[in-house]
Every structure is written in C-alpha cells, then in structure tokens.
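Novice: Below: sequence and its predicted model.
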Amino acid sequence: MLKKRGVVVICDSLRNDFVGQQTPVLNNLQQTATRFTNTKAVFPSTTRVSSASIATGCHPRQHGLLGNTMILSEPEGLITRSVGKPAFRQELFEATGHYLRVPTLAQRLQPMYTTAIYSNVSPGAAYFFDPENFGYVYHPAGSYAPGGSQITGSDALDIKPGADGDQEMTRRFCQRLLQDDTLGLAVLWLSEPDKSGHAQSLGNLAHRAAIEHAQDCVDKVLSVISTLRARGEDILLMVGSDHGMQTITHQVDIGEELVKAGFKASVTSRDLVVAPNGTSAILGFDDDYPHRDALLPWLGSQPWVGEYVYGESLADWGLPDESACRVAISLAGDESCNHLGIPGTSWYAFDPDTPKDMIGQGQHGGRHRYESHPFLMVQGKAFPEGLQISTPTSLVDYAPTILNHLSIEVSAMQGQPLQTLARINIEPHSHFIAS
C-alpha cells in the first residue's frame, strides 16, 4: 500500500468570492485546511490551458497550449483550431512536432506512481492533462489506460456533463481511490458549476444549485480521504477551481471587425487569424504581415479591448511571441453587477465556429478580477488547519506541491511548492480562521 498520495478536486469555474458561508462544505473544509486566498488563473483563463498548466507547473509560454482555441501554422498557412476536440492532439503534434513542450505530472511520476484523471469537461481539457497517456484518463469521449489502449465497456466513463454525470464520476473516482493502492495521484475534474454558469445568469437558482452539486461531490471525496487516512495513508488534498466567471454584457466578432477595418482580407483569410477565447482573444500573423504598425494603435481605440500585449510584453502574460501568438487581448469589462447583484461584467469574443449569444450569461478567458481568481484549499500534514495565506499563488503551483509531497524532485517548473509558504504560520500576509 502506498503511504503517500496526492488527490486533486477541481470545481470548474467556481470563483473565489462564491466560497464562504453560502458553501458550507467548502467553508468547513477551510477550517481543516490552508486556504490560499490570492490564487491567480493563467492566461487565457480557460479550462484547457488551465489543465495543462496544473499538469506541468508551467505557463502556456513554456508548455505550448495557448487557449481553448489555438492558432496553428499548417502547410496552407495559419488557422484556428478548437483544442476541445479529441482530434486536436494529433493536429497539434502534426503542426508542431509535440503535444506539450514540457513533462506532465503523469510523466514525472513514472514509474514509481500511477496517475488517473476523471474529467467531465471538454475532451481537450482531459487529454492535455496527460496527452501522451502515461497514466489513466477517463472521459466520456474516450478513456485510455497507460500506453494509450482504449478502455471500453463498463470500465469506460459513459456520462454526460452536468450534475448527474459529475455524481456518477465521483462515485467511480471514490471507488477507485479505495480499491487501487497503486494510485499516487488522482484528479477529479467536475463540470459544475461551469456548465450551468455558461448557460444562464450567474447567481440564479440553477447556478447556485450547480454549486451545491459540486460541493456534494467534494463531500464524498472528503469522506474517502478520511477512510484512507485512517488506514495510515499520508494524503495531500488540493481542492480548487481553474478560473472564475464574468457576466457578458456585449459581444464582438473580432474577425469581422478586422475585415471592416482593412486589417484582414476576409473572415476566412489566413493573413491575420483570430483565436477567440471567451473574454479574451489571441491574434496571429506571420513576419511579413504588412499592417502590424497600424493594427496596434487601432486595437487600443476599440471599445471592446480592455488591455492588450504584444512582442516581448507577451511574456508578462505567460505567452510566447510567435506567429501563432502575436497579440493577446483581454476584452473590456468592469466590476458592475448583473441583475442578481453579482459583480464582474465583460465583452465576449464571438466564435463563428460555435456561434452563441452569450449576453447575460457567464464566461471567462480574460484577466478581470472575478474570472481570474479561482479558489484553492490544501489539506495535509504540511498545511496548518485554518490558516489563510494571501501571498500570490497560481495554478502552476499545483504540480510542484504534489511532487514535493511525494518526495520527487521539483525541477524546470515555474510554480513553487506551497509547503514552503505554509511553513510560515504567522506572517503579515496570513491569518488563522477563528474556529
């Protein structure tokens, strides 16, 4: 039996300010865990990028996955592809010669530990946690064992996104934790409250019910963790989210705007390509693009642009400067409230490949406060109960924290082991929750 394990539960898109008295399971958890109150999302603040960043301990600039949609350089020129589709892994490999540019946790834990991720979000988010199949990946679009052999029949994960599917996945996950002593890392990635938040107003009854369903799944995992610890296992538990959400008040088809302004030959042309990512977007063009100097000031004058970076400044947002990523945009927004009093509004980058009217509904992708502020609680021997730490942390801190717990060397990562912060129990930027 393994004496040490890491367990991660992600409540997709549950923003930090929604965690408190209104979420009793999570509120109780923070009494027995350390809560990192200033955790930041990566950019774009989307799930597929977040998955790769959690798995690698690196920002997109290093691991190479740049959005929920991503621009690839193919023989016919630049083109935008959806990372969410199962086929994207092969498309990325054919265009770049790699899946991710750096090792994942599943790879680093070999051969000492087995890993498994159970995911009910998009296929791309599941598969890019472990794109080369070093461990087990369970997803409704296809489940795979180490080495890439497909898991079929009753062992596959035949569920749908949403609360019911999350409940069944959690049941399977908990069963696996109790029965499989070889698992060194187990990850449960819930579809709620993200699925519900995208479909309606943030804070309405359906959205709050989805948060309750996610809490119920967390509670079931907590029960299993207690059983494992009673057996003598040393469990590191990380419960958090990948990003938050904003309410959409306006939307824009950036490709059409670029065509109207004369910066793009047509909506399907490959001279200037747009990768819409919710409340953000990435623009790509080759070195010989003739309108670069005029494009940048034009972007700065558009009402839908909140902030943008290009060139060497892309590194400040964790992005590379290459033909597939020349300009990154966080769309305009502010902290005004929706009709239910939930703060945080934004523009939405309309995606012509998946056309939706998102006005009044939840989205994310940009750098605004509520979409870029996930929550994180860590429970284990190295993390004092009831401690709150406000030192800035990030999704890239998950991987080094897990490796540290399993006594595996942390190297070539941009994140930090959170055990280092937790060792300092009393400091100016931290305090204990009164019990």
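Specialist: Arrived safely. Residues are numbered from 1 along each chain as shown.
Novice: Please make it C-alpha for all contacts and neighbour counts, starting now.
Specialist: OK.
Novice: what sits against Gln361?
Specialist: Gly197, His198, Ala199, Gln200, Ser201, Leu202, Thr247, Ile248 (Cα atoms under 8 Å, 6 or more residues apart in numbering).
Novice: Tabulate these (CSV), appending distance to Gly153, secondary structure and neighbour count.
Specialist: Shown next, in CSV, are the contacts of Gln361 (distance: Cα to Cα, whole Å; DSSP: H, G, I helix; E, B strand; the rest coil; neighbours: other Cα atoms under 10 Å):
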residue, distance to Gly153, secondary structure, neighbour count
Gly197, 32, helix, 27
His198, 31, helix, 21
Ala199, 31, helix, 15
Gln200, 35, coil, 18
Ser201, 38, coil, 23
Leu202, 37, coil, 26
Thr247, 40, strand, 34
Ile248, 41, strand, 26
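Novice: From those, pick the one nearest Asn404.
Specialist: Taking Cα to Cα as the measure, Asn404 sits nearest to Gly197 out of the contacts of Gln361, at 34.2 Å.
Novice: With respect to Leu296, which of the contacts of Gln361 is nearest?
Specialist: Leu296 lies nearest to Ile248 out of these, by Cα to Cα, at 24.8 Å.
Novice: and Arg48, helix, strand or coil?
Specialist: helix (DSSP: H, G, I helix; E, B strand; the rest coil).
Novice: Count residues in the vicinity of the residue nearest to it when sequence neighbours are not counted, would you?
Specialist: Excluding its sequence neighbours, the residue lying closest to Arg48 (Cα to Cα, 6 or more residues apart in numbering) is Ala125, at 4.1 Å. By the measure other Cα atoms under 10 Å, the count of residues near Ala125 is 26.
Novice: Check Ala214 too.
Specialist: 27.
Novice: and what of the one 10 residues further on?
Specialist: Val224 is flanked by 16 other residues according to other Cα under 10 Å.
Novice: Surely it forms part of a helix?
Specialist: Yes: checked against three-state DSSP, Val224 lies within a helix.
Novice: thought it was touching Leu178?
Specialist: Yes: between Val224 and Leu178 there is a contact under Cα atoms under 8 Å: 7.1 Å.
Novice: picking up where we left off before, separation between the residue nearest to Arg48 and Leu395?
Specialist: Per Cα to Cα, to the nearest Å, Ala125 is found 14 Å from Leu395.
Novice: what's near enough to touch Glu385?
Specialist: Gln30, Gln31, Thr32, Ala33, Thr34, Gln379.
Novice: In addition, the following structure is provided for comparison:
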Amino acid sequence: MTRVIMVALDGLRPDMVDPALTPHLAALAAAGTRFANARSVFPSETRVATPSLITGCRPGGHGMVANTLFDAAVAPDRLLRTKLVEDVLAMAAGAESPLQRRSLGEHMAPAALRFALVSAGTAGAARLLHPAADRLGAFRWNVEDTGGATAAEVRDALGPTPEAAVPNIPRVDFAGRVLVEHVLPRHRPDVALLWLSEPDVSFHWGGLRAEHTLRALRAADAVLGRIVAWRDAQPDAQQIAMIVLSDHGHVTGRGKHCLRSELQRAGFRAGTGMAADVDVVVAPAAAPGLWLRDPSMAPQVADFLAAQPWAGPLLARDPAILPPGRAAPLALLGSAHARSADLVATFAGTEDPDEWGMPGTAPFDAPDVPEGGGMHGGLHRAELATVLVMQGGPFRRGAIAQQAADLTDIAPTVLHVLGLAAEGMEGRPLRAAVDAAADMVPAQELHAMPGGFVLEAMRSEAGRLYPTALRRA
C-alpha cells in the first residue's frame, strides 16, 4: 500500500533549487519527476494556496480569496487576517471551516486512511490545511499551538516549541523532528504533510539571497534530507512516495505603496473597515482588494488606478460594474467568489534583476515587509512559478514532466496513487508523474488585459487555463 509524505517549503522559487544550496531537494528532483510547468493560484498568497492545495480547487471554488480580506457579514469594522485561527473560525460562522470544498483528509477518511499535518507556519494556515482534524480524530499540530491534547503530546515527546525567529530555523528544525521522530513512527499516517515556513519568512524580511536567507533555505533542505533518510531506512521504503512543493514564488519588492493612503490623497474615503466615513475598504497585499460601499464608484476608482505608473491591470468580481474593457474578470483566474473584492488592483512588475541578480521586481503594499524584501501575491512569473517534485513509490524516475500543473492538481494525484477518486475537485491527477505517455506539452496562450498588459497562460490537455505571467504588451 502506497504511503505519501508531502513537504512544503513556503515561498521557494524553483530557480533557487541547486545542488550547492539545496542538495537534498536537488537530488530528489533528479531521482524522481520534476514538473517544469508547476504554478501557484491567484492571488499567490499562502492562505489562498493552502486551501487550493488541500481541496484541489481554486479560490473561486473553496472561497478563501486572500490572506487579508473584508467580509461585512463577519466583521464590518475591520479586515480579517486569516493567519489567525479566530478570524478563520469567524469566517466559518459556526461551521467547522470556512472552506466550501472537502479537504484531503476528508476524502481519505471514508477509506479508513489517515492524514496528519505538522506545520511550522501560522495557526490559521494549519487550520485551513486540516480543518476536519478534530472531527476525524486525526493529528494536526502547529508551532503556535500551546493548549490541547496534541500540543501536550508533542511537548511530552520532544520538549517545548522554540520561539519564533528570523530566520525561523529553530522552528523549522523542530517541526521536522515532530514529523520524523514522532508522527511518522508513532502515528504512521497514510499521508503526512510537513509545512515549513522557510524560506518564506527570510525572503520577506531579508531578501532573496541575503546571508540569513540562504542559511534558512539550507536548514529547510536539511530537514528534507532527514525525512528522506528516515524513509529510505523503512522496510516498506519502496512504497513510500514523496512530494515536495512550494505554494508560490517571490519577487523583490521595489516601490512600497500604501494603496489606502494613495486613495485618500486622491480624495476617496478609504479605510480598513466600512465605517460611516469610509466608502472603499482596502486590504493591503501584492494584489490589494477593494470593497466598495457603492459599485457606482468603480469607474472613479478605475480612473485613478489607470493613471498610476505603478499600477497593473484591474480585476473585478463582476466586470459589469465598469465599462467594457476596463477590468478583467477574476473568473478568468479561477478566483471569483462571493467573498472576493469588488475590484482587485495589481502592480506592474518587471523582469529586472534585483541586487543579487535574481530576475523579478514589483511594487507592493504590505505594511510589515521592508523595501527590498521578498513579496508575493500577484501575477508576476516569479510569484506564480512553484517547485513540484514527486519521487519514490509509483512515480517515474529521472523525469522532467512538461504537463501543466498547479496546486489544485496535487491532492487529486495523491488520491490517485492511493486508489481513491478525487470527487468534487477541480484539479486532476498528474498522470505524467507515473506514465511518460501521459505527459502532454501544454498549449501557450496570450490574453489581452486592461492597461496595455498581457497574461501569458498555458492550456492543459483537458482544456483548463493555467496563468503563467503578467507582463506589459
């Protein structure tokens, strides 16, 4: 019976995988199947990506549309931050989860198969990755957990969780120990997911190739090496497959803006909650969301954004609130949902190299990320490109797959190798990982976007669109 170990390195750019910096990941990629055309979802943010990974659906299907968002029915006076469990549960409105599709663990449970999560990320992200853990009696642990039986179980087995740091090496290393020394040998899950917060934390706070960022990436790779060594020492090692992934990439942030302040200076009543003196709620991000008190304001907002040299094309949940051609539909990206912002602004990135020679820079709106820090969330090719490697078990050896793939295709692939159907998932099993004949080179497309921009995209063999990059026409 195949078992699967999944390891996520948050934010890792595929062009940073090499034998010198990430020897264990590079070796795994060479030994297994590497997907050259793996992509994130839009917006390319972690708490949008994690539900997409675990439900096999894009944001328009599962309903988690941004890291930070506004929902007047839940919190009319403030923004919701999905890194916080309390805000995730507030969005659930008394239900188990705010997600509107079943998670991987829920798909596995009827077959008496067990899914376990070990997370060095935020508590909110961990809840979204395994929302039904309590109901299913399954293992879910996050480095921010302090109370409850699972936190006590880990503390008794391995001691206290280290404090958060930049780089977050102590917590990444400890999470690896929780998986290798406790969860895998004691709980023996059929599928385990380890979520590592590096290199994302260090990308944000130090830049893509800062000295401490490289140390963090090496530390995350070392954790992967320990997992591979554990797997290879098991009597059923040939039946234990590994999937290594990242949820998004990064660009270097150049040109920090506060869109709310920019709108205020232009005369708009903008804020972070729909107070009596606010007409536009703005959620800061690499692709900021704007919720309008009155949709008739949309043309004015669009005119303002179109005049800004840092602005990219405008996206809309319902493009009909603007004259034709002024906004692209969020549905084109699989991101239109009732929770989506009325308008989503984007920033105009470039392919220019940063101070380390890494291609990709973009303006951004993020109060807690410094100028020159790594940023993600938009449609730049460096934000959308992800790592995806499958090795061991039934996966092909020494292969580079050209098949179009994104985060929503990973859970269906896991279910496929377990012999289960991916009912209700938008993604499909990546059969190129097990059968060379199934590897289809995707068709390339260009889609005209407002403001003189073009969206590069792939079209899969099944007809599904995979956005690749936004660029100037």
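Specialist: Happy to help now that I have it. All of these numbers come straight from a predicted model, not from anything done at the bench.
Novice: most neighbours, which of the contacts of Glu385 of structure 1?
Specialist: Thr34 (27 neighbours).
Novice: Mind telling me what it corresponds to in structure 2?
Specialist: Using TM-score structural alignment as the criterion, Thr34 of structure 1 maps onto Thr33 of structure 2.
Novice: Can you give me the separation between its match and Leu25 of structure 2?
Specialist: Distance of Thr33 of structure 2 to Leu25 of structure 2, given as Cα to Cα: 12 Å.
Novice: Over to His107 of structure 2?
Specialist: Following Cα to Cα, the distance that separates His107 of structure 2 from Leu25 of structure 2 is 29 Å.
Novice: Repeat that for Glu383 of structure 2.
Specialist: Distance check for Glu383 of structure 2 against Leu25 of structure 2: by Cα to Cα, it reads 20 Å.
Novice: So for those two, which sits in the more crowded spot?
Specialist: Higher neighbour count among Glu383 of structure 2 and Leu25: Glu383, with 31 against 22, using other Cα under 10 Å.
Novice: Confirm that one sits in a helix?
Specialist: Yes: membership of Glu383 of structure 2 in a helix is supported by three-state DSSP.
Novice: mind listing what the most centrally placed residue in structure 1 touches?
Specialist: By Cα atoms, centre = their mean, structure 1 has its centre lying nearest to Ser50, at 2.7 Å. Contacts of Ser50 of structure 1 were listed using Cα under 8 Å, 6+ apart, and they are Ala41, Val42, Ala125, Asp242, Leu395.
Novice: Kindly report the same for Thr47 of structure 1.
Specialist: Asp12, Asn68, Ala125, Asp242, His243.
Novice: Go through the contacts of Ser50 of structure 1 and flag the ones preserved in structure 2.
Specialist: Comparing those with structure 2 on both residues aligned by TM-score structural alignment, their matches' Cα atoms under 8 Å, the contacts found in both are Ala41, Val42, Asp242, Leu395.
Novice: On the three-state scheme, Leu258 of structure 1 is what?
Specialist: helix.
Novice: Give the aligned equivalent of it in structure 2.
Specialist: Using TM-score structural alignment, Leu258 of structure 1 lines up with Leu263 in structure 2.
Novice: That match: neighbour count?
Specialist: Leu263 of structure 2 is flanked by 18 other residues according to other Cα under 10 Å.
Novice: The stretch 251-400 of structure 2: strands as residue ranges?
Specialist: Assigned by DSSP state E, counting those that start in this stretch, the strands in the stretch 251-400 of structure 2 fall at 251-256, 270-271, 280-283, 289-292, 315-316, 328-329, 343-344, 350-353, 359-364, 374-375, 388-391, 399-401.
Novice: show me what contacts Ser346 of structure 1?
Specialist: Contacts of Ser346 of structure 1 by Cα under 8 Å, 6+ apart are Gln246, Thr247, Ile248, Thr249, His250, Thr279, Leu331, Ala332, Gly333, Asp334.
Novice: ok, the fifth one - how many residues close by?
Specialist: Burial of His250 of structure 1, expressed as a neighbour count using other Cα under 10 Å, amounts to 18.
Novice: what's the answer for the last one, then?
Specialist: Asp334 of structure 1 is surrounded by 16 other residues when neighbours are defined as other Cα under 10 Å.
Novice: In structure 2, what sits opposite it in the alignment?
Specialist: Matched across to structure 2, Asp334 of structure 1 falls on Thr350, judged by TM-score structural alignment.
Novice: which residues does the closest residue to Phe36 of structure 1 other than its chain neighbours contact?
Specialist: Spatial nearest neighbour of Phe36 of structure 1, excluding adjacent residues (Cα to Cα, 6+ apart): Ile389 at 5.0 Å. Listed by Cα under 8 Å, 6+ apart, the contact set of Ile389 of structure 1 reads Thr34, Arg35, Phe36, Thr37, Asn38, Leu421, Ala422, His429, Ser430, His431.
Novice: Quick one: map Ile389 of structure 1 onto structure 2.
Specialist: In structure 2, Ile389 of structure 1 lands on Ala401 (TM-score structural alignment).
Novice: cool, Lys160 of structure 1 as well?
Specialist: Aligned counterpart of Lys160 of structure 1 in structure 2: Glu163 (TM-score structural alignment).
Novice: Excluding sequence neighbours, find me the nearest residue to its match.
Specialist: Arg171 (7.2 Å).
Novice: quick one: secondary structure of that neighbour?
Specialist: Here Arg171 of structure 2 is helix, with the state taken from three-state DSSP.
Novice: So Ala126 of structure 2 lies in a helix, does it not?
Specialist: Yes: Ala126 of structure 2 forms part of a helix when assessed by three-state DSSP.
Novice: any idea how far it is from Ala241 of structure 2?
Specialist: Distance, Ala126 of structure 2 to Ala241 of structure 2, by Cα to Cα: 22 Å.
Novice: Of those two, give the one with the bigger neighbour count.
Specialist: The neighbour comparison of Ala126 of structure 2 against Ala241 (other Cα under 10 Å) goes to Ala126, with 26 against 23.
Novice: what's the spacing between the more buried one and Val414 of structure 2?
Specialist: For Ala126 of structure 2, the distance to Val414 of structure 2 equals 19 Å [Cα to Cα].
Novice: How about Phe203 of structure 2?
Specialist: On the measure of Cα to Cα, Phe203 of structure 2 and Val414 of structure 2 end up 29 Å apart.
Novice: Structure 1: which residue goes with Ala192 of structure 2?
Specialist: Checking TM-score structural alignment: Ala192 of structure 2 goes with Ala186.
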